[in-house]
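*Asks:* A predicted structure for the sequence below; I have some questions about it.
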Amino acid sequence: MVMHEAVDLLEQAMPTRDPVEVHAVTHKALTSAIKVIARADDSSGVIGDACRRLLALHPRTAAAASTPPGRLVDWMIAFQFDGDVDYFELDPVAYAPALGADGITAYRHRLGEIQVRVGDPPADRLASSHRHEHWVLSWNEQRLAVLDRDADAVIRTHARDRRIARWFHDTAVALVEIDRVDLATSWARQGAGINPFHQAQECADLWVSLLDQQPGYDADDILAARRSVFDRWPTDSTAARLHDAATAAGRAWADIDDDVIDRLAQQPRDAVSFALGTLRDPRRAWQLAHDLGLDPDDNHTWGTLATAYEAIDPPATFPVHARIVESDLTHADARHYRDAARRLAGMRTLAAGTSDQEHIDHVDRLIADLRLTHRRRPRLQQEFNRAHLP
């Protein structure tokens, strides 16, 4: 957190301190941070986040300090092609105010020299000894197309071979940057129908958000877009977005409810999750789980469902909870033991709430059987004791 506090101070100093001094300190801080992350374990991501903040601040301080463009170009080239790490990018769009027209021309020239030296990338880029250089050149080509506000160049550099939805999403985002929302909408829409699903979902969300920003489209258009995405990718998440769009358009969900559930039934988990999470109907979700044969090993979905159904019929959830406990106890570690103990304690509370001695005895017998079966697991017995189980 000390690094982030230092960046906070630099950001706060920009409006009030000498620009040359602020840039010098920012530049030194960035250089030091890069050296640190090159040698440190950043599994928490804290150092990386601080580096990204400094990288975002650096072009602003460079512009404010009127840094000589030639010096800045030299540094940008060295940072990207000969730096201590190769997983941060510099954005020439962000540096354009500091570079000016002559600096941008010089920067393009330096990139061109490197392009001539390394040649075009082979079909298998991973097999190239210059794969890092090719990646940096490709990134800069994309960002310079945005700087030029050239829609054709943006499409050429971002859409690539158009094989995956990610390229369509990147193209749409870049087109938005140059105020070509009309083209961006089309590219996002196309990407919503292309594999892989998680990338297509991002395209779909972008598509709908772009429709929502344009005066020529209304709630019905957004509903139609969400319906087309759901038809292509019937999942609980696309169904939830369709439900939101139908509500916004003032449409009766009952008109399409059966059709949506029928489509989701191909994947019982999606149908159950949608009924529970979006429709907020635990009775229906419970029925769907049993009718559609929800995978008994899907402990997460069954556990969430059982918790929701406890308010309706507590004893009916006991077999589900017991099955999850048995599953937890196939893992010989303290975390699973604690999870099992907490679930059993919850079952005892539910049983006591019914005021039915038969249910109370049923749960206590289950606990006694588990204690006996796992009597050679002292840590399990300890967790049961901590949970005040009999």
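*Replies:* Done, it's in. Numbers count the residues shown, from 1 in each chain.
*Asks:* going by C-alpha atoms from here, please, whenever you check contacts or count neighbours.
*Replies:* Fine.
*Asks:* residues contacting Met76?
*Replies:* Contacts for Met76 (Cα atoms under 8 Å, 6 or more residues apart in numbering) come out as Leu90.
*Asks:* distance check, it against Gly100.
*Replies:* 14 Å (Cα to Cα, to the nearest Å).
*Asks:* residue furthest from the geometric center of the protein?
*Replies:* For the chain, the C-alpha farthest from the mean C-alpha position belongs to Gln357; by Cα atoms, centre = their mean, that distance is 47.8 Å.
*Asks:* Trp286 and Tyr309, how far apart?
*Replies:* The value you get for Trp286 to Tyr309, if Cα to Cα is used, is 7 Å.
*Asks:* from what I see, Ile47 and Met3 are in contact.
*Replies:* Yes - counting by Cα atoms under 8 Å, Ile47 touches Met3, with 7.4 Å between them.
*Asks:* for Trp253, which non-adjacent residue is closest in space?
*Replies:* Ala246 (6.6 Å; Cα to Cα, 6 or more residues apart in numbering).
*Asks:* test my guess that the one you found contacts Ala225.
*Replies:* No - when contacts are counted by Cα under 8 Å, Ala246 is not listed as touching Ala225 (10.9 Å).
*Asks:* what residues are up against the residue nearest to Trp253?
*Replies:* Leu223, Ala252, Trp253.
*Asks:* narrow those to just the buried residues.
*Replies:* By neighbour count, with 16 or more other Cα atoms under 10 Å, those hold Leu223 as buried.
*Asks:* closest to Ala192 among the contacts of Ala246?
*Replies:* Leu223 (14.5 Å; Cα to Cα).
*Asks:* residues in contact with the closest one?
*Replies:* Taking Cα under 8 Å, 6+ apart as the test, what Leu223 contacts is Leu242, Ala245, Ala246, Ala249.
*Asks:* adding secondary structure and distance to Arg110, write those out as JSON lines.
*Replies:* Listed next are those as JSON lines, based on DSSP: H, G, I helix; E, B strand; the rest coil; distance: Cα to Cα, whole Å:
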{"residue": "Leu242", "secondary structure": "helix", "distance to Arg110": "49"}
{"residue": "Ala245", "secondary structure": "helix", "distance to Arg110": "49"}
{"residue": "Ala246", "secondary structure": "helix", "distance to Arg110": "53"}
{"residue": "Ala249", "secondary structure": "coil", "distance to Arg110": "53"}
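*Asks:* putting a second one here so we can go through both:
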Amino acid sequence: MARKVVGFGEDDLRALAGPRSFERGLGYLDAVSALEVGDGSVTASVRGTDVYVVELTLGEDDVVSGECDCPYGQEGNFCKHCVAVGLTVLRRAKTIPPQRAAARARASGLDAWLTALSRDELLTLVREQIADDRGLRRRLELRAAAARSDLGTVRDRILALIDPRPFARYGYIEYADAPGYAQQVAEAAGALRALTGGGRAAEAVGLAEEAIRVLGEAYEAIDDSDGVVGRAAAAVADVHLEACGAARTDPERLAEWLVGQVLGDSNDVPDLDPLDYAEVLGASGLACVRQLAAEARRRRPSGWAERYLMERLVRAEGDVDALVALYAQDLDPSGATHLRIAEELESAGRADEALRWAERGLRDCAAETYVDGRLVDYVCARYAKAGRPDDVVGVRRDRFGAERSLAAYRHLRAAAQAAECWEAERVAALAALREDARRERGRRYGGPVLIDVLLDDGDVDAAWREAGGLADDRQWERLADLSRESRPAEALAVYLRLAERLKEPTGERAYEHLARVLVGARECHRVLGTQEAFADHLVGLRVELKRRRKLMSVLDRHRL
């Protein structure tokens, strides 16, 4: 098999990107510019929502990889922009080998030139570069301070890098300024890593913790929609973990700091997880984290962060009973917590206990109007699997009794039909809904559920009988839509009444609604053979509302 000229092909790009991103990449071929071929990489710009920079790299065995600074690419995905650059390279495959050779020659020539320079010449060159490149100067200043163990300067430079104020022109870092700030935070992370590598891990720990504090306090005033600052802050957290390991940080002190960070007010970024530090903490440190988390939970049992931390720790221990006990301390009135307990027990192979907890959830929440539908579905699914259709009907009947809604009626209907007892259940359900409608007459916002369920059953005649004095406009319109052929005169009366009300509101949605009602009226006139009457009505309406030009265009579009 012949070797590929550029080391990869369309199939490789499709496999990396997936079918969707590959197809979308085809539409960006004309957006690729500034293609630059290096020895083992290709860089280019791609214009999309913004101008993005793409770099494709050929690793060992010509395995291609790609990076892009678009939001999707920054999540580690081989995006459509990478595909576009890859396809552009394939289109220019014949020119790539000589360009790569030229890149190697340039790199070799540069290396030879630098090697031939004297010390003074190199110093002059570096000084010229740092005079023009602020970022390079900061990085070299940090390296110099670290090399001479000038921790005061290192600290000042790192804190200067993560200081948000130079980017917060209005007291807030805007979206456009977030990448620049993120780059400085990443530089700070690099400096901390260099400090650790230089044998000053203990100092790196303290500086990293100070940096994390500043980032946590500043983050709420940053528009980090693309997550660039969050990723840079995560790099600082990674360095802190590395430094803690290298410095052999005291486990109890580290445990106290971690719990304080997780439970503190500024814990959005970086998102620290004490379990990531398990190896550094050791058994004694993890026990301290557990104790501190339990104490915090007792002090503030309703706290979300306290509950989440405790749950993470207990789950990591693998003790299902302890996890169940933790959940049981704070049972949600909707039954959602009962469901979580049931799912944990079922995952542990304890299906009977799981069902008992789910059943308990239904009992505990029986009087609640809202019960988590997933809990009800869970119990019904297990009853059905066990061949207990009557019990499924019982659960759905109880829920319908507590929550008289169309959704609850549909669930009851499906269960009763499966158990072949729907006729009796329907009679009882409709009787309850009629009583609701009678009791709430004149006091209800919107029409009664009774009308909705009759329409859902397809019992249009019964819906007409019950609608008088009860149905709202939405239900009347639905009734008319279903009755154009069978009850054209009654449906027409509904449409005309609705059209009269819809003449007042303005706006696109109101005009579209009026047009739909008029289309329904036109259909009724067609069935009745009174098209001329409709034409006269429409002419009168157009004359009356002629000043509403948008309405006239909507009517024209519907051929009215």
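*Replies:* On my side now, so go ahead. Here the structure is a predicted model, which means the values were calculated and not measured.
*Asks:* if we can go back for a sec, could I get the contacts of Ala246 of the first structure in JSON lines, plus columns for secondary structure and distance to Val260 of the first structure?
*Replies:* Supplementary listing: the contacts of Ala246 of the first structure in JSON lines, determined by three-state DSSP; distance: Cα to Cα, whole Å:
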{"residue": "Leu223", "secondary structure": "helix", "distance to Val260 of the first structure": "14"}
{"residue": "Ala252", "secondary structure": "coil", "distance to Val260 of the first structure": "13"}
{"residue": "Trp253", "secondary structure": "coil", "distance to Val260 of the first structure": "10"}
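*Asks:* if we can go back for a sec, Ile47 and Met3 of the first structure: which has the busier surroundings?
*Replies:* More crowded of Ile47 of the first structure and Met3, by other Cα atoms under 10 Å: Ile47, with 21 against 15.
*Asks:* got the contact list for stretch 374-386 of the first structure?
*Replies:* Here stretch 374-386 of the first structure has contacts from Ala334, Tyr337, Arg338, Ala341, Arg371, using Cα under 8 Å, 6+ apart.
*Asks:* drop anything exposed from these.
*Replies:* Buried among those (16+ other Cα under 10 Å): Tyr337, Arg338, Ala341, Arg371.
*Asks:* now the two most distant members of the residues you listed.
*Replies:* Arg338 and Arg371 (14.0 Å).
*Asks:* list the members of the contacts of Leu223 of the first structure that persist in the second structure.
*Replies:* Comparing those with the second structure on both residues aligned by TM-score structural alignment, their matches' Cα atoms under 8 Å, the contacts found in both are Leu242, Ala245, Ala246, Ala249.
*Asks:* what's the matching residue for Pro315 of the first structure over in the second structure?
*Replies:* In the second structure, the residue paired with Pro315 of the first structure according to TM-score structural alignment is Ala489.
*Asks:* what does Leu470 of the second structure correspond to in the first structure?
*Replies:* For Leu470 of the second structure, the residue aligned by TM-score structural alignment is Leu294.
*Asks:* which of the three states applies to its match?
*Replies:* Following DSSP: H, G, I helix; E, B strand; the rest coil, the label given to Leu294 of the first structure is coil.
*Asks:* which residues does it contact?
*Replies:* Pro268, Arg269, Leu288.
*Asks:* which PyMOL command selects the buried ones in the residues you listed?
*Replies:* Applying 16+ other Cα under 10 Å to these leaves a buried subset, and the PyMOL line that selects it is:
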select buried, resi 268+269+288
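*Asks:* okay, and which of the contacts of Leu294 of the first structure map to strands?
*Replies:* The strands, defined by DSSP state E, take in nothing from those.
*Asks:* Val173 of the first structure: which of the contacts of Leu294 of the first structure is nearest?
*Replies:* Nearest member of these to Val173 of the first structure, counting by Cα to Cα, is Arg269, at 32.5 Å.
*Asks:* so that closest one touches Asn299, yeah?
*Replies:* No - in this structure, Arg269 of the first structure is not within contact of Asn299 by Cα under 8 Å, at 11.0 Å.
*Asks:* just the strands in the first structure please.
*Replies:* Under DSSP E, the first structure gives no strands.
*Asks:* rewinding a little: quick one: map the residue nearest to Trp253 of the first structure onto the second structure.
*Replies:* Aligning on TM-score structural alignment places Ala246 of the first structure opposite Ala416 in the second structure.
*Asks:* before we move on, what about Asp205 of the first structure?
*Replies:* Per TM-score structural alignment, Asp205 of the first structure is aligned with Asp377.
*Asks:* again, but for Arg226 of the first structure
*Replies:* Superposed on the second structure with TM-score structural alignment, Arg226 of the first structure falls opposite Arg396.
*Asks:* quick one: that match from Arg363 of the second structure, how far?
*Replies:* Taking Cα to Cα as the measure, Arg396 of the second structure falls 13 Å from Arg363 of the second structure.
*Asks:* out of these two, which sits in the busier spot?
*Replies:* Between Arg396 of the second structure and Arg363, Arg396 has the larger neighbour count (other Cα under 10 Å), namely 24 against 12.
*Asks:* list the contacts for the nearest residue in space to that one that is not next to it in sequence?
*Replies:* Nearest residue to Arg396 of the second structure in three dimensions, chain neighbours excluded: Leu412, at 5.0 Å (Cα to Cα, 6+ apart). Shown in contact with Leu412 of the second structure (Cα under 8 Å, 6+ apart): Val393, Arg396, Arg397, Phe400.
*Asks:* so which of those hold up in the first structure?
*Replies:* Where the first structure agrees (both residues aligned by TM-score structural alignment, their matches' Cα under 8 Å), the contacts of Leu412 of the second structure reduce to Val393, Arg396, Arg397, Phe400.
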